[in-house]
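Chemist: Predicted structure and sequence below. I'll ask about it afterward.
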Amino acid sequence: MMRSMYSAISGLKNHQTKMDVIGNNIANVNTYGFKKGRVVFKDALYQTMKTGSAPQDNRGGTNSMSIGLGMSLGSIDTINTPGSSQSTGKNTDLCISGNGYFIVQSGHEMLYTRSGAFDFDETGNFYALGNGALVLGWMADPNNNWNINTDDKGNPVPINIGGLSSLAPQASTAMNFTGNLDSSSADSAIVPTSKVVYDSLGNEHTIYFQFTKTAVPNEWECRISAEPDFSTSIVTGTDPIPMEFDTSGRLVSPTGVDVELSGISGAEDIDIDIDFSSITQYKGESTAWASYCDGYTSGDLRSISIDETGTIKGTFSNGQIRDLGMVALATFQNPAGLTNMGGSLFQVSSNSGDPNIGLPGNEDRGVLIPSNLEMSNVDLSEEFVDMITTQRGFQANSRVITTSDQMLEELVNLKR
């Protein structure tokens, strides 16, 4: 009878532990990135009353007899099934669709989380709301054409865009023309157009173009100048430029010319390659124009967005878009082995395996869903059923104790 009491006590204690886990799950039903816990029981030691024997001398064998001494906790597991995504409308919120954890740095410690409630602080740090941990990834290099070097995937750095808030100007170097010159135009018909270009300081300059139909069939002339009256030429070579088309209306020569704007105060000369190869000569309206020209003035960072690959894109006041950085993800051989640190943060343990750090969407890492957060994976209906069975298990064990006590009372009362 004493064994039954102590067995029941172990049941009471461990059912209380299970109830604690259920209560924590329910408390975090609306916690972003939360992963529910699960309690697994196992039976405890057994006291052997009689060992078994093998068959012999035309007699069958006998089984051993033993009495269990209660139960104990087998494990408290973290269930890493993904939660559903919830749209937030906040462009810095991120949800992982698939495997992986965000990598954050708290002090000098590297931690991991599924909660993607992030934002940028006043100094440009990309950080986790609530605990201030810095989100890790890779940064763009403005001195290397804004490339993001992810070759060293094992060493992500804190994402900080404070030094990438301005974009230096870029001088124009290339221009492309498109459109049509009317083949039925009268001799000496003029088609004017112009295009804005930029010098090395970001100053705007206008280049003027004038296409003139000649008396020779399928031939036009083009004059290029920095003055609207075409008083000076900026063409490197013959001016005006003879433009010859074939009988199919395609430009034969020249397909391109070089122009140079020199003598600009404080800035370098502008040297531009102009591509005329897309201009045609068909019957119809004359629409020849410079459809593209590179170069831009300086700009300040105006807005930020993050795509499904974790690339942080910045839009500048001059209309340019640049990749500023990229968010890193880590996967583990045994994510259930991570140590829960609280605050939706996890730490590497000896049983989780080392982190496999890389780009979102690569290998077994999931892609990101911008402007969404991952909900808790707690199922309330499941938790309530577990609560009922846990309560009944606790009641049953307490009834064993009261029944054992009554039996002891009857034994004591044998002598009055």
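Modeler: Sure, I can see it. Predicted model, so just to flag it, every value in this text is computed and none were measured.
Chemist: contacts, neighbours, all on C-alpha from now
Modeler: Noted.
Chemist: Skipping adjacent residues, who's closest to residue 271 in space?
Modeler: residue 260 (4.5 Å; C-alpha to C-alpha, 6 or more residues apart in numbering).
Chemist: Where do the helices of this protein begin and end?
Modeler: 2-27, 380-412 (DSSP state H).
Chemist: rewinding a little: quick check: the residue nearest to residue 271 touching residue 236?
Modeler: Yes - Residue 260 is within contact range of residue 236, at 6.9 Å (criterion: C-alpha atoms under 8 Å).
Chemist: ok, second structure coming up, stack it against the first:
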Amino acid sequence: MSINSAMLAGVSGLVANASALASISDNIANVNTVAYKRNQTNFSSVVTAQAVPGHYSAGGTQAITRQLVSTQGLIQTANSATDIAINGDGFFVVTNKGLGLADSDQRLFTRSGSFSVDANGYLVNDAKLYLQGWPVEDGVATPDPSDLTSMQPINVKSLGTAVAPTSLVQLTASLFKNQTVSAGEAAYDPTVTPTTSMAQYADDIANNAVVTGTKPDFTMEMSITDSSGGTHKVALAVLKGATPNEWHAEVYAVPATDVTGGASPGLIGEGKIMFTSNGDFDPVNSGGFFANLSGSMTPSFSLGNSATGAAPKWATSLGLSDQTITLDLSKLSQVVEASQLKSVNSDGAGVGNVIAVQVDDQGFVSAIFDNKQVRKIAQIGLATFPNPDGLKPSSGNTYSSAIPAGVMVAKAPGTAGAGVISPSSLEASTVDLSQEFTGLITTQKAYSASSKIITTADQMLDELIQMKR
């Protein structure tokens, strides 16, 4: 009967508009939720079979609600270095736990990048979900596009300490051109008589022994950081030679017991330093240890830790790894003024602890140590889908895989169509309050109109019943 179908159509209108109201309510409630994607309720007509010619049966309507996941939210500046946003396609991969994560544990996807470091050092967002990333080894991450289990929860406190062994030392100094040639220079020849070395002199003085070595004219000391973060002292001693613009030079450890294997106690290398007529360092004519090695102005020395390592080498008792140190002498000069050491610049750094975390636009999470070292920990992976709107919504502003979304592919940020990471930023909700309030008005009116259908149909049925009386 047409009146019955009209009443049922009114009921379908009530149900559909109630769904629309629920959708709008969710949107308004989440207007400030980071990276929230608004719901949209569309209406679809229902057509029934018209069995009797001339009689129309109403079918009504049904509500179809979907979340507009693929809509990009506004990227806004945030105060925290661990707040990150995705500008473009992709989702952060997150899990419900960090420690003890198994391959069978569910991986979820989210755009909510309000991450912070928890008490255990993991990066978690406001929903307490753990951010996943590819571990970095030797500064390189290895993304796997199809296996999410290759990602691990990112932890910034399980790194221990950072040490940067010295690999380069640059000396800026001037030597006195008119330095008087010492009486001991004539007998100085450590390659033939090791006891005449300047290293021997330093060791004799340090041990209050009878002095047999040659006293240097000038000594420059530098600090060396070893592989364990310890600090050692190394000296560059020079002695004016009888030949113009020539200086004898030695590098030795202080104390001498830090190294073994040298001809003299603590001796690491010896040779001569030459200067041009205008006082510049002359790497071509410098000789011995300070010769122009492989076309470079920077001689280097290696300190090993084994019998097959370099000689001299670190003392075995120190238990240190092999280390090669480049000595940059390009800023040495010879002038008519007293010798002076102006600066020593070294790239080494001792033991350091994590004091901050940063994320770059390629998704690399790095730990910053208080010794100024920066170490990459992991690279954030972004999961992409052919149809993001087909993902299944979950609590915590997350989504799970679903067949309509298509096959997931994990990508490094900014590659193969994946979005880029915006550090110190957050993606805003896509909810527009003016649009939602307008929707409230139209939904309320539609709901009222549907109720009128039911009351009108009810009145008509009453009229029909009254015909019997």
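Modeler: Looks like it came in fine. Note that the coordinates shown come from a computational prediction; the quantities given were computed from them, not determined experimentally.
Chemist: returning to that earlier point: mind checking how far the residue nearest to residue 271 of structure 1 is from residue 312 of structure 1?
Modeler: Per C-alpha to C-alpha, to the nearest Å, residue 260 of structure 1 is found 37 Å from residue 312 of structure 1.
Chemist: For the stretch 1-150 of structure 2, which segments count as strands?
Modeler: Residue ranges of the strands in the stretch 1-150 of structure 2, as given by DSSP state E, counting those that start in this stretch, are 39-45, 61-67, 75-77, 84-87, 91-95, 108-110, 116-117, 123-124, 130-137, 140-141.
Chemist: Including mean neighbour count and distance to residue 342 of structure 2, could these go into CSV?
Modeler: Converted to CSV, these look like this (neighbours: other C-alpha atoms under 10 Å; distance: least, C-alpha to C-alpha, whole Å):
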stretch, mean neighbour count, distance to residue 342 of structure 2
strand 39-45, 15, 68
strand 61-67, 18, 66
strand 75-77, 15, 44
strand 84-87, 28, 44
strand 91-95, 24, 51
strand 108-110, 24, 55
strand 116-117, 18, 43
strand 123-124, 24, 45
strand 130-137, 24, 38
strand 140-141, 16, 38
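Chemist: show me the contacts for the closest residue in space to residue 256 of structure 1 that isn't next to it in sequence.
Modeler: With C-alpha to C-alpha, 6+ apart as the criterion, residue 256 of structure 1 has its nearest non-adjacent residue at 4.4 Å, and that residue is residue 275. By C-alpha atoms under 8 Å, 6 or more residues apart in numbering, the contact set of residue 275 of structure 1 is 174, 175, 176, 177, 255, 256, 257.
Chemist: Name the member of those with the most neighbours.
Modeler: Most neighbours among the contacts of residue 275 of structure 1, by other C-alpha atoms under 10 Å: residue 175, with 21 neighbours.
Chemist: ok, now how distant is the residue mapped onto that residue from structure 2 from residue 356 of structure 2?
Modeler: Using TM-score structural alignment, the partner of residue 175 of structure 1 in structure 2 is residue 168. According to C-alpha to C-alpha, residue 168 of structure 2 and residue 356 of structure 2 sit 26 Å apart.
Chemist: again with residue 327 of structure 2
Modeler: Taking C-alpha to C-alpha, one finds residue 327 of structure 2 at 32 Å from residue 356 of structure 2.
Chemist: for residue 26 of structure 2, same thing?
Modeler: With C-alpha to C-alpha as the criterion, residue 26 of structure 2 and residue 356 of structure 2 are 37 Å apart.
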